[in-house]
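# Provided below are the primary sequence and the corresponding predicted coordinates.
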Amino acid sequence: MSSTTPGPRSVDRALEILDVVADAAGPVGAQALARRLGCSLSTVYHLLGPLVARGHLVRAEGGGYAPGPRVAALHRAFQRHVGVAPGVAEVLARLRRESGAEAYFSAYRDGRITVVDSTAPVTDTAHPFVPGPEMRAHATAHGKALLAQVPRGVRRRYLDEHGMARFTDRTITVAERFEAELARVRGRGFAVSVGEADPAYTCLAMVLPGAAEVRHALSVSLPTAEFRHRHGRVRAAVARSVRAFSDAAGNTGA
């Protein structure tokens, strides 16, 4: 083991390489990775070797490195962990058609909220809501819908850990106001975020019935100006999708 790259530091750098390659628009060269990590080119190549060998990365034909086939297997394993039932992709596609808005499937498990799947094109890097860890739960509809269902003590611990950052002038950043907002969410059966996470977008979410340890939500997002003109249609489409998803899960025993 190299004295300049002790175990934990090597692991951290390898994971950073994965993050950089995953977030890039195209293949990333070794020199660019070395600059990003602030380490030598030889260290980067030392870390790239096992990542490529294990299938987490591949060497692109035109040069540089891209995500490898092992990533798909990890994603499927993650979906199993958060309880993604068969047919979620079809439900999201139908919800998008009926609502005219991008659709999302999110999950709460073990104190974490994740956007698991979405109809938003992977090429749309400007879209404000993408699959992955949700760090703006207090400002999103799916975050509100999921947090409204957990015990207050659990919710307080979540907010203490993740904070309540202000993203726009509409973001709720006071715990008491947030509790009042979640009470309204439980009362009306859906959550709405109007420009709280992104000033130009509104999202609406409803939770899916299921086990207490893993909670799921369906949601949509669209420009706020569009939402104001057809919020009834959007809410009805989400409600229909929740019912269809619940019926399908009941029929399969999920």
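Nice, thanks for sending it over. Keep in mind it's a predicted model, so treat the numbers as computed, not measured.

# from here on, contacts and neighbour counts on C-alpha atoms
Will do.

# Just the buried residues of the longest helix belonging to the chain, please?
Using DSSP state H to define each element, the chain has its longest helix at helix 224-252. Within helix 224-252, the residues that qualify as buried by neighbour count (16 or more other Cα atoms under 10 Å) are 224, 227, 234, 235, 237, 238, 239, 241, 242, 245, 246, 249.

# likewise stretch 34-50?
Across stretch 34-50, burial judged by 16+ other Cα under 10 Å covers 34, 37, 41, 43, 44, 47, 48.

# what two of those are the furthest from one another?
Using Cα to Cα, those span at most 12.8 Å, a distance reached by 37 and 48.

# Could you give the number of residues near residue 143?
Here the neighbour count serves as a burial measure; for residue 143 (other Cα atoms under 10 Å) it reads 26.

# what's the closest non-adjacent residue to it?
On the basis of Cα to Cα, 6 or more residues apart in numbering, the spatially nearest residue to residue 143 that is not a chain neighbour turns out to be residue 137, at 4.0 Å.

# now the one you found: how far from residue 70?
29 Å (Cα to Cα, to the nearest Å).

# For those two, work out which one has more neighbours and name it.
For residue 137 versus residue 70, neighbours defined as other Cα under 10 Å are more numerous around residue 137 (23 against 15).

# Around the spatially closest residue to residue 148 that is not a sequence neighbour, how many other residues sit close by?
Using Cα to Cα, 6+ apart and skipping residues adjacent in sequence, the residue nearest residue 148 is residue 182, 5.2 Å away. The number of residues packed near residue 182 is 21, by other Cα under 10 Å.

# Next: residue 73.
Neighbouring residues of residue 73 were enumerated by other Cα under 10 Å; the total is 12.

# quick one: what helix or strand has it in it?
Under the assignment given by DSSP states H and E, the secondary-structure element containing residue 73 is helix 70-81.

# Put this next to the previous one:
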Amino acid sequence: MAKKNEADAAKSGTPTLQTVERALTFMEYVAGCATPPSIQDVSADLDLNITTCYHLMRTLVARGYILRLADGKLAIGNAIGGLFRAYRMRLSVDMEISGIIRQLADATSETAFFSAPEGNSVILKVLVEGSRQLRVGGLFVGMTGNEHLRASGRAILSYLPSDQRLQIIKACFSGLDEPSAAQAISRLVADLKITAERGWAYDAGETEQGVSAIGFPVFDGHGKIYGALGVIGPALRMKRSHDSLLGHIKQMAEQTEGLLKNAMTT
């Protein structure tokens, strides 16, 4: 199993550390066993050298992720509890953010969204359609790309660390020749400074003609950019209701930041 995982990683082209791969596979195996396994069981079932298994076991035991019982059998250790609590908290936060986006859609009757940075992309995480008859199509959870045009992308890019921001921006202009890309990047960086000073981003039909969006940044309890929420709809309707929409979005952004701050202190 361990060697299969390593082979799968190699095929994907994603660089990985073999030792980390094996340690994670070791923990997954112990966690999945109905009864505590022995080190010999791990070695045989994962097709790993017994000496390698002992090295992995000692490391994981020292860190508290594996517990060696009195009879020598292995069980998941208490350190896993910290990971579980963090994961459970994240699930709770995600559910509450989804609820906030539903509130925003209800308050504005427009399609509401929440997006977050992930690696070298800004990903649409939550999408709630508005109740008005004329709505925007083509949106879906998991959508990425055009971060330099999308209101959510601009709202997030304006506050990202410069190295991460540059990686995302370069991907946006990867189809241009080097001089053209350099000019486009320079213009965008200047625009992002203006967005940061204003405090929110606006897509006035750059992504799709006739469609506008407002994106408002959301920060975690440490002041780090966490994501962006906002609404999207037909340009004329968005223009007529701009001030009202911005007020609702700002209120929901503040509510989300309060949620994130509380989550970090519990």
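Sure thing, it's come through. The model shown is predicted, which means the values in this text are computed figures rather than measured ones.

# Just name whatever secondary elements the longest helix of the first structure is in contact with.
Under the contact criterion of 3 or more Cα pairs under 8 Å, 6 or more residues apart in numbering; DSSP states H and E, the helices and strands touching helix 224-252 of the first structure comprise helix 88-99, strand 201-208, strand 214-223.

# what's the average distance of that helix to the second structure?
On superposition with the second structure, the average gap between helix 224-252 of the first structure and its aligned counterparts reaches 1.1 Å (mean Cα distance after the TM-score superposition for the first structure).

# Now find how far off-centre that helix is within its chain.
A distance of 19 Å separates the centroid of the chain from that of helix 224-252 of the first structure, by Cα atoms, centre = their mean, to the nearest Å.

# With stretch 179-191 of the first structure instead?
The gap between the average C-alpha position of stretch 179-191 of the first structure and the chain average comes to 22 Å, counting by Cα atoms, centre = their mean.

# And for stretch 50-67 of the second structure?
Centroid separation for stretch 50-67 of the second structure versus its chain: 31 Å, with Cα atoms, centre = their mean.

# Would you check the span in the first structure matched by it?
Equivalent residues of stretch 50-67 of the second structure are lacking entirely in the first structure, counting by TM-score structural alignment.

# quick one: contacts of that stretch?
With contacts defined as Cα atoms under 8 Å, 6 or more residues apart in numbering, stretch 50-67 of the second structure is touched by 22-23, 26-27, 39-40, 42-43, 68, 74-80.

# Mind checking which of these land in strands?
When strands are assigned by DSSP state E, the members of the contacts of stretch 50-67 of the second structure inside them are 68, 74, 75, 76.

# The second one contacts residue 41, doesn't it?
So that's residue 74 of the second structure. No - in this structure, residue 74 of the second structure is not within contact of residue 41 by Cα atoms under 8 Å, at 10.0 Å.

# Show me the helices in the second structure, by range?
Taking DSSP H, the helices of the second structure run over residues 2-12, 18-32, 39-46, 50-63, 80-108, 151-157, 162-172, 178-198, 235-240, 242-265.

# closest to residue 120 of the second structure out of those?
When the helices of the second structure are ranked by distance to residue 120 of the second structure, counting by Cα to Cα, first place goes to helix 162-172 at 4.9 Å.

# Residue 125 is in contact with residue 142 of the second structure, correct?
Yes - Residue 142 of the second structure sits in contact with residue 125 when judged by Cα under 8 Å, with a separation of 6.1 Å.

# Tell me which of these two has more neighbours.
Legend: neighbour count by other Cα under 10 Å for residue 142 of the second structure and residue 125, higher for residue 125 (20 against 12).

# ok so, going back, in helices, which of the buried residues of stretch 34-50 of the first structure appear?
Of the positions in these, 34, 37, 41, 43, 44, 47, 48 sit in helices, assigned by DSSP H.

# tally of neighbours for residue 183 of the second structure?
The burial count assigned to residue 183 of the second structure is 10, neighbours taken as other Cα under 10 Å.

# ok so, going back, can you put the helices and strands packed on helix 224-252 of the first structure in TSV and add distance to residue 178 of the first structure and mean neighbour count?
Listed next are these as TSV, based on distance: least, Cα to Cα, whole Å; neighbours: other Cα atoms under 10 Å:
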stretch	distance to residue 178 of the first structure	mean neighbour count
helix 88-99	27	18
strand 201-208	16	25
strand 214-223	19	24
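
# any idea what sits nearest the counterpart of residue 108 of the second structure in the first structure, other than its immediate chain neighbours?
By TM-score structural alignment, residue 108 of the second structure lines up with residue 99 in the first structure. Spatial nearest neighbour of residue 99 of the first structure, excluding adjacent residues (Cα to Cα, 6+ apart): residue 234 at 4.9 Å.
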